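Asker: Predicted coordinates and the sequence they were generated for:
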Amino acid sequence: MTRILFPTDFSEHAREALRYALPIIRQMQAELILLHVYTISPSYAEAPAFALGEEVELQRDRTLARLQGEVTRIREKSPGQPVEILARLGGPVHEILEVAREERIDCIVMGTRGASGLREFLIGSNAARVIAQAPVPVLAIPPGNTFKPLREIFFATDYLDSDLQALGLVLRLARLFGARIRFVHVRRTDEPNAEAQLQAYEARVRDQLDYPHLTFQLLEAESVQQGLEHLSQQYPDAILAMCPQRRGLFERLFHRSHTQSMSQHASHPLLALPVPSA
């Protein structure tokens, strides 16, 4: 069974993200692992060992009780959903990554707190740090998203063959919902033979992917970020998939003058795919 990890801080942002994710989890017939990472007050740093131990146990019990309350909410919306709860002491990013490895997690789903733009989201949040290091795909869900059946999944590409090795979850979601996978390349003004490169990439993808609903598109824009934001306005219910760990695309995504202000917000769910090992 597919195992999906959902870290929660019990905030409304987290609950909103989980409401978005539950239809996907149900459709995948996946097991949900609900995690909360708790900390101990610095005032216990010099406390006797017995006092520290009592506080750790108290916080753990409180966390498990709150997690059980979340399970009750989940079962009200999704009866029969398999759910496991975990409480861990430590730093959120470290513990999320450790649990992902120890529990053989297939995908991490988490809410974000609404960074002011795609760039700020990817470089300025716990979700960003998880994405940068996670060994599995991460679906990051900004505030304000209400799930609707998937019809479009964008995949931002720089025509690398290794993209195809990262597409497993994208292809699975597309098949489950009958969604179109739209491969998107944002063309730089100085990029030669862009149409020929896209056609060659399309031929390679169609040769390797057995899926009928594929579209390939060039976007003209000053930056990758601007191009993807423009496309997202046309398809407000889509998911954006990409390999942000890949240095070249990451740098192109965020290459823009510091004098340009962010006019859009990172509103689409982002499916971050780990770069396949060489």
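Answerer: Yep, it's here.
Asker: going forward, measure contacts between C-alpha atoms and count neighbours the same way
Answerer: OK.
Asker: now Phe250: how far from Leu5?
Answerer: Phe250 sits 25 Å away from Leu5, going by CA to CA, to the nearest Å.
Asker: quick one, which of those two is more surrounded?
Answerer: Taking other CA atoms under 10 Å, Phe250 and Leu5 do not tie; Leu5 has more neighbours (26 against 17).
Asker: For that one, list the residues it contacts.
Answerer: If a contact means CA atoms under 8 Å, 6 or more residues apart in numbering, then Leu5 has 32-35, 100, 105-109 as its contacts.
Asker: Then Glu220?
Answerer: Contacts of Glu220 were listed using CA under 8 Å, 6+ apart, and they are 186-189, 227.
Asker: Mind giving me the packing neighbours of the longest helix belonging to the chain?
Answerer: With secondary structure taken from DSSP state H, the chain has its longest helix at helix 49-77. With contacts defined as 3 or more CA pairs under 8 Å, 6 or more residues apart in numbering; DSSP states H and E, the packing partners of helix 49-77 are strand 31-38, strand 83-89.
Asker: farthest-separated two in the contacts of Glu220?
Answerer: Thr189 and Gly227 (12.4 Å; CA to CA).
Asker: Between those two, tell me which one has more neighbours.
Answerer: Legend: neighbour count by other CA under 10 Å for Thr189 and Gly227, higher for Gly227 (19 against 11).
Asker: Pretty sure Arg88 sits against Leu34.
Answerer: No: the criterion here is CA atoms under 8 Å, and Arg88 misses it with Leu34 at 11.0 Å.
Asker: before we move on, the earlier item: for Met242, state which of the contacts of Glu220 is nearest.
Answerer: Checking those against Met242 by CA to CA gives Val186 as the nearest, at 12.8 Å.
Asker: can you count the residues close to the closest one?
Answerer: When neighbours are defined as other CA under 10 Å, Val186 has 24 of them.
Asker: what about it, which SS state?
Answerer: strand (DSSP: H, G, I helix; E, B strand; the rest coil).
Asker: before we go on, here's another structure to hold up against the first:
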Amino acid sequence: MKRKILLPTDFSDNAWSAVDYAIKLFKDETCSFYLLNSIALKVSTMSNFSNSLLKVMKEKAIEELKELKSEIEAATNNPNHEFKTILSTLDLYDAITYEVKTNNIEFVVMGTKGATGAKELFFGSNTVRVIKKLKGCPLLIVPNEYHYVEPRQLAFPTDFKIKLGEGELQILKTILSLYNSQIRILHINEEEELSEAQEANYENLKTQLEGYNYSFHWMPEYSTKANEIKEFIEDLKIDMLAMVNHKKSWIERIATKPVIKKIGFHPFVPFLVIPA
């Protein structure tokens, strides 16, 4: 079955890092990659723009998409991969949501921030909005200037507060299967012991991951979650961080903050956000 992967791009270096990562991640899979560019942001910052100017902007974006597609095809030369270009006048989040539904996209891969992103912020405002709002489709966020490493070690922090089914875990199982990876499940002990519901979800997770290479890791709550996760990534040489984004989850809380730098959340490996 052909995978359908959406690659939003603003033609920045960070966007290129995300495109490069996605292509290499699925190098042995048959894929259709959709290169999406939104010009809505550019238009919204201009007042009294004419139809002729908008036409010029569209033509320029279309040309840049064609050039990007040609560069990728020449660089990868993978017969299992095809590339399609999409120009949208919707804002980035709405454009992504529309394409996910229209083209049955199963995976979105994008950078942490665009060409105009403030240097002091790890996530740009567009990325934060997509993290917070995108439902029903996994989102992989690739750090700026990240050089591809096969995801052999995955970190999966969880509070065991929701029951995870086949739908939520499918993308993780796909990556585990592709690279015979190990998934290291991290629980930071905010409580003295798990509740009955948490115990049930813990047992369910073991059942769901039967046949895969997994291990559980329990850490005391001695610092912020961001710091503990960062140390876990460093100590175990993690290649990808994955978390489930559900109501009242930690991801949802940090995604509402205007300046994520204050949270100290700067994952330096690709960050997989899984919708619940």
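Answerer: Received the coordinates, thanks. Computed from a prediction, not measured in an experiment: that's the story for all the values here.
Asker: Report how many residues lie close to the alignment partner in the first structure of Tyr179 of the second structure.
Answerer: The equivalent of Tyr179 of the second structure in the first structure is Phe177 (alignment by TM-score structural alignment). Phe177 of the first structure: 14 surrounding residues under other CA under 10 Å.
Asker: My read is that Phe177 of the first structure contacts Lys148, right?
Answerer: No: if you go by CA under 8 Å, Phe177 of the first structure and Lys148 don't touch, sitting 10.3 Å apart.
Asker: ok but Arg253 of the second structure is inside a helix, no?
Answerer: Yes: under three-state DSSP, Arg253 of the second structure falls within a helix.
Asker: ok, the one residue sitting closest to the centre of the first structure to His36 of the first structure distance?
Answerer: Nearest to the geometric centre of the first structure sits Leu139, at 2.1 Å (CA atoms, centre = their mean). For Leu139 of the first structure, the distance to His36 of the first structure (CA to CA) stands at 17 Å.
Asker: check contacts around Asn245 of the second structure.
Answerer: If you count contacts by CA under 8 Å, 6+ apart, then Asn245 of the second structure has 251-252, 273-276 around it.
Asker: Just the closest of those residues to Leu236 of the second structure, please.
Answerer: Among these, Val273 lies closest to Leu236 of the second structure (CA to CA), at 20.1 Å.
Asker: Assumed the closest one was part of a strand.
Answerer: Yes: counting by three-state DSSP, Val273 of the second structure falls inside a strand.
Asker: Count the neighbours of it for me.
Answerer: Residues lying near Val273 of the second structure (other CA under 10 Å) number 22.
Asker: what lines up against it once you look at the first structure?
Answerer: Using TM-score structural alignment, the partner of Val273 of the second structure in the first structure is Ala272.
Asker: Its match against Leu139, yeah?
Answerer: Yes: in this structure Ala272 of the first structure lies within contact range of Leu139 using CA under 8 Å: 6.3 Å.
Asker: lining up the contacts of Glu220 of the first structure with the second structure, which overlap?
Answerer: Contacts from the contacts of Glu220 of the first structure that recur in the second structure, judged by both residues aligned by TM-score structural alignment, their matches' CA atoms under 8 Å, are 186-188.
Asker: Including distance to Pro92 of the first structure, could the residues you listed go into CSV?
Answerer: As requested, these are arranged in CSV below (distance: CA to CA, whole Å):
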residue, distance to Pro92 of the first structure
Val186, 34
Arg187, 37
Arg188, 38
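Asker: which of those residues lies closest to Leu164 of the first structure?
Answerer: Here the nearest of these to Leu164 of the first structure, counting by CA to CA, is Val186; it sits at 18.1 Å.
Asker: The closest one -> the second structure?
Answerer: Looks like Val186 of the first structure aligns to Ile188 there (TM-score structural alignment).
Asker: Check the burial of the aligned partner of Lys55 of the second structure in the first structure by counting its neighbours.
Answerer: Aligned counterpart of Lys55 of the second structure in the first structure: Glu57 (TM-score structural alignment). Other residues within reach of Glu57 of the first structure, judged by other CA under 10 Å, total 12.
Asker: likewise Gln27 of the first structure?
Answerer: 11.
Asker: Tell me if I'm right that it and Leu176 touch.
Answerer: Yes: under the criterion of CA under 8 Å, Gln27 of the first structure makes contact with Leu176 at 7.0 Å.
Asker: Name all residues that make contact with the spatially closest residue to Thr63 of the first structure that is not a sequence neighbour.
Answerer: Closest residue in space to Thr63 of the first structure, ignoring its immediate chain neighbours: Ala87 at 6.3 Å, by CA to CA, 6 or more residues apart in numbering. Residues in contact with Ala87 of the first structure (CA under 8 Å, 6+ apart) are 35-38, 60, 63-64.
Asker: mind redoing it with 7 Å?
Answerer: Shown in contact with Ala87 of the first structure (CA atoms under 7 Å, 6 or more residues apart in numbering): 35-37, 60, 63-64.
Asker: Tell me how far it lies from Thr112 of the first structure.
Answerer: Distance, Ala87 of the first structure to Thr112 of the first structure, using CA to CA: 20 Å.
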